[in-house]
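[1] Show me the folded form of this:
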Amino acid sequence: MTEVSPPSERERPKPIEAVPVRHPGRWVAVAVLAVLAAMFVNTVLTNPNFRWPIVGEYLFAPPVLNGLRNTLILTLLAMLVGIVGGVALAVMRLSPNPVLSSVSALYIWLFRGTPLIAQLLFWNFLAALYPRLSLGIPFGPEFVSFDTNQLINQFAACLLGLGLNEAAYMAEIVRGGLQSVDQGQSEAAGALGMSRAQTLRRIVLPQAMRVIIPPTGNETISMLKTTSLVVVIGYFELLTSVQRIYSTNFQTIPLLIVAAAWYLLLTSLLSVGQYYVERYYGRGTNRGQTGARLFPRRNPEQPA
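    Just a heads-up that it's a prediction; the model follows:
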């Protein structure tokens, strides 16, 4: 066999000189956005109809802060009711017992299929349907009885309407998270002698939290803004407080800006908290940022 001699220096191909790809569209988009942003900032700062001094005057007004406090309390308690109820409904929905599964499906169908405003009004006017609520033996003696108007006040109606409605949506979120865990995990736990409750609490639910947390954070942020719907039954929260103020001084736009500013601030804080909770439950998973997955960084030594 003839030996092949290595190529000489003159015969070797020259290295490729790669030219980076130009992206003129990006610069055009940046320029257009910069112009639009400058126009927006200019009109916000120069338009006297915004009445920024009035915004600053009422931003920390006692009625507004009282409404803000009620909004936070209602959001916290409604989400607590929704999460606890959603977990219970999801477990019932996945139960092999057809009665429990059917009851859960019926609940979710009813509360997701009717408007939230209608549910708030229903709970607020429950006394028109049941003037008195009692506990006792069916078709037998009553142990205790309550006046519905005293038991279901405005706050209770808001809490029931928001919390029970949220439970229907949280049930589907939790169910999706539980079903994302591999069935082999439950089978292995059962082989070790663990009960269904122990398997759910120790094995399935901790793994499902990685899937449950992101939509739960979104639901919490949505609940913060959804509390403004309780204005239909006159409960004093953030939006109701500013409405009562501008109904007397007719400064509608500045007072609405005050409410929007508080909502934006609270939403931003909740978004930051959601980020850290997601990172905590996402430990051990090889997941990068969304932008990094969609637009991975190019190695500068590689050609474009």
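
[2] contacts and neighbour counts: CA atoms only from here.
    Will do.

[3] Could you tell me how far stretch 162-174 lies from the centre of the chain?
    Averaging C-alpha coordinates over stretch 162-174 and over its chain gives two centres that are 11 Å apart (Cα atoms, centre = their mean, to the nearest Å).

[4] likewise stretch 157-168?
    Worked out by Cα atoms, centre = their mean, stretch 157-168 lies 15 Å from the chain centre.

[5] Could you list the residues in contact with it?
    By Cα atoms under 8 Å, 6 or more residues apart in numbering, the residues outside stretch 157-168 that reach it are 74, 77-86, 89, 107-108, 111-112, 116, 119-120, 123-124, 227, 230, 235.

[6] From Ile213, how far off is Ser104?
    Here Ser104 is placed at a distance of 22 Å from Ile213 (Cα to Cα, to the nearest Å).

[7] From the opening residue of stretch 187-199 to its closing one, how far?
    Across its full length, stretch 187-199 reaches 9 Å between end residues, using Cα to Cα.

[8] about what we covered before: which of the contacts of stretch 157-168 fall in helices?
    Per DSSP state H, helices hold the following members of the contacts of stretch 157-168: 74, 77-86, 89, 107-108, 111-112, 116, 119-120, 123-124.

[9] Any chance of a PyMOL selection covering the buried ones in these?
    Buried members of the ones in helices among the contacts of stretch 157-168, defined by 16 or more other Cα atoms under 10 Å, are picked up in PyMOL with:
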select buried, resi 74+78+79+80+81+82+83+85+86+89+107+108+111+112+116+119+120+123+124
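
[10] I'd like the structure of this one too, to check against the first:
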Amino acid sequence: MKKILLFLACFLLLAALACNWLSVPRTEAPAGPPAFIPPTEGLPPVTQPEQAATSTPLPAVTATIPPAFTPTPLPVPSSVTAPAEAATLAPPLNTGSPYAVILVAQNDSLNVRQAAGTSSTVVEQLPAQATGIHLTGREAAMDGDRWVEIQRSGGGTGWVNAIYLAEYVSPQTFCADQRVTALIDDLDSALSASDGEKLSALVSPAHGLNLHYLRAGTVANYSPAEARFVFTSEYVANWGIHPGSGMDVKGTFHGEVLPTLLDLFNASYEMHCSDIVTGGTTYITSWPYEYRNINFYSLVKPGSPGVELDWRTWLAGVEYVDGKPYLFALMHFFWEP
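    Model prediction:
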């Protein structure tokens, strides 16, 4: 009996000790949710891309302005793309000189309207080859176009888009004008020296310079401002399909066109007024009908003896603005297979 009581006493003592151990708090356990470190902490700062861009200066925009191109062989504009205020900066009107129609297709005509603007009533139509047109001296800017008032053949006045008019000079007067040969000499000098400022001063301020590098290719129109940069501009133009290879001819003015011009001017070239002269072609050569009232010279490099086929011709069209001759067009002919 004593052994049983002793056993029970030991059991109760062990039970009490166990309860006291369970009631002690466990301080190593977390007291709340863990603290999260933001994922960006400790990472290197991100470099902003726009900061790197400012370290490299952009090239001057005007130095790479591409010329205006038209996919058709002839530049026959439907409107003038200059802003309206350009009319005040346009070359002065020479009311003392008769004018002629240009840039109008053979089977088309130039509308004469009652007032400036294409919304005005048509009162007369001038043939594409019309000459003897006299200006009154009045002009207006309408929707970006320069309009001039003319004296109508049957009396009264009307308005036409000035882009389709040029001062008329007879072929006889043109061929006798020594200023034209001086103009071509200045072109030679500007090209040889890659002098953009000098070339710019030779380009027509009324219509720019229409460049026909390939006779059936695209036509590039250079304004005087654009002509200033042709020797430095890296703009790559598609000049059209080469008649020999059938491949697109692409390149800059100074890389593709300039060498062929210098090939002529560096040779003993010939000059023929108002007459197309070549070294022999497999195609029909002609001065565009739209240029009918623009005079020109043929600048011809004859073929080498024994080779003959390396001849080259550039036609130089000349427009008069306020009585002074300027370059209007350059058209390239060469032997084609």
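
[11] What does the TM-score come to for these two?
    These two chains, once laid on top of each other, score a TM-score of 0.21 by TM-score structural alignment, normalised by the length of the first structure; 118 aligned residues with a Cα RMSD of 7.0 Å.

[12] From start to finish, how long is stretch 191-202 of the second structure in a straight line?
    11 Å.

[13] ditto for stretch 179-197 of the first structure
    Length of stretch 179-197 of the first structure, first residue to last, Cα to Cα: 16 Å.

[14] go on, stretch 46-62 of the first structure?
    Distances were taken as Cα to Cα; on that basis the terminal residues of stretch 46-62 of the first structure are 29 Å apart.

[15] Tell me which other helices or strands the helix or strand where Ala259 of the first structure lies touches.
    According to DSSP states H and E, Ala259 of the first structure maps onto helix 252-281. When contacts are defined as 3 or more Cα pairs under 8 Å, 6 or more residues apart in numbering; DSSP states H and E, helix 252-281 of the first structure packs onto helix 52-58, helix 205-226, helix 238-249.

[16] who does the second one touch, helix- and strand-wise?
    Packing partners of helix 205-226 of the first structure (3+ Cα pairs under 8 Å, 6+ apart): helix 62-93, helix 154-179, helix 252-281.

[17] Around Leu269 of the first structure, count how many other residues there are.
    Burial measure for Leu269 of the first structure: 12 neighbouring residues, criterion other Cα atoms under 10 Å.

[18] any idea how far the residue nearest the centre of the first structure lies from Met79 of the first structure?
    When Cα atoms, centre = their mean is applied to the first structure, the residue found nearest the centroid is Asn218 (1.7 Å). Distance of Asn218 of the first structure to Met79 of the first structure, computed by Cα to Cα: 11 Å.

[19] Same question for Leu160 of the first structure.
    Counting by Cα to Cα, the separation of Leu160 of the first structure from Met79 of the first structure is 11 Å.

[20] Quick check: which element contains Phe37 of the first structure?
    Actually, residue 37 of the first structure is Ala. It isn't Phe. helix 24-46.

[21] Could you do Pro325 of the second structure as well?
    strand 324-334.

[22] Could you pull out the buried residues of that strand?
    Neighbour counts using 16+ other Cα under 10 Å place Pro325, Tyr326, Leu327, Phe328, Ala329, Leu330, Met331, His332, Phe333, Phe334 of strand 324-334 of the second structure among the buried residues.

[23] Which residue ranges of the stretch 101-250 of the second structure form strands?
    Taking DSSP state E, counting those that start in this stretch to define them, one finds strands in the stretch 101-250 of the second structure at 109-113, 122-127, 135-142, 145-151, 157-161, 165-167, 209-212, 219-222, 237-241, 248-251.

[24] Make JSON lines out of those strands and add distance to Trp21 of the second structure.
    Converted to JSON lines, the strands of the stretch 101-250 of the second structure look like this (distance: least, Cα to Cα, whole Å):
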{"stretch": "strand 109-113", "distance to Trp21 of the second structure": "114"}
{"stretch": "strand 122-127", "distance to Trp21 of the second structure": "114"}
{"stretch": "strand 135-142", "distance to Trp21 of the second structure": "103"}
{"stretch": "strand 145-151", "distance to Trp21 of the second structure": "103"}
{"stretch": "strand 157-161", "distance to Trp21 of the second structure": "109"}
{"stretch": "strand 165-167", "distance to Trp21 of the second structure": "114"}
{"stretch": "strand 209-212", "distance to Trp21 of the second structure": "105"}
{"stretch": "strand 219-222", "distance to Trp21 of the second structure": "100"}
{"stretch": "strand 237-241", "distance to Trp21 of the second structure": "93"}
{"stretch": "strand 248-251", "distance to Trp21 of the second structure": "94"}
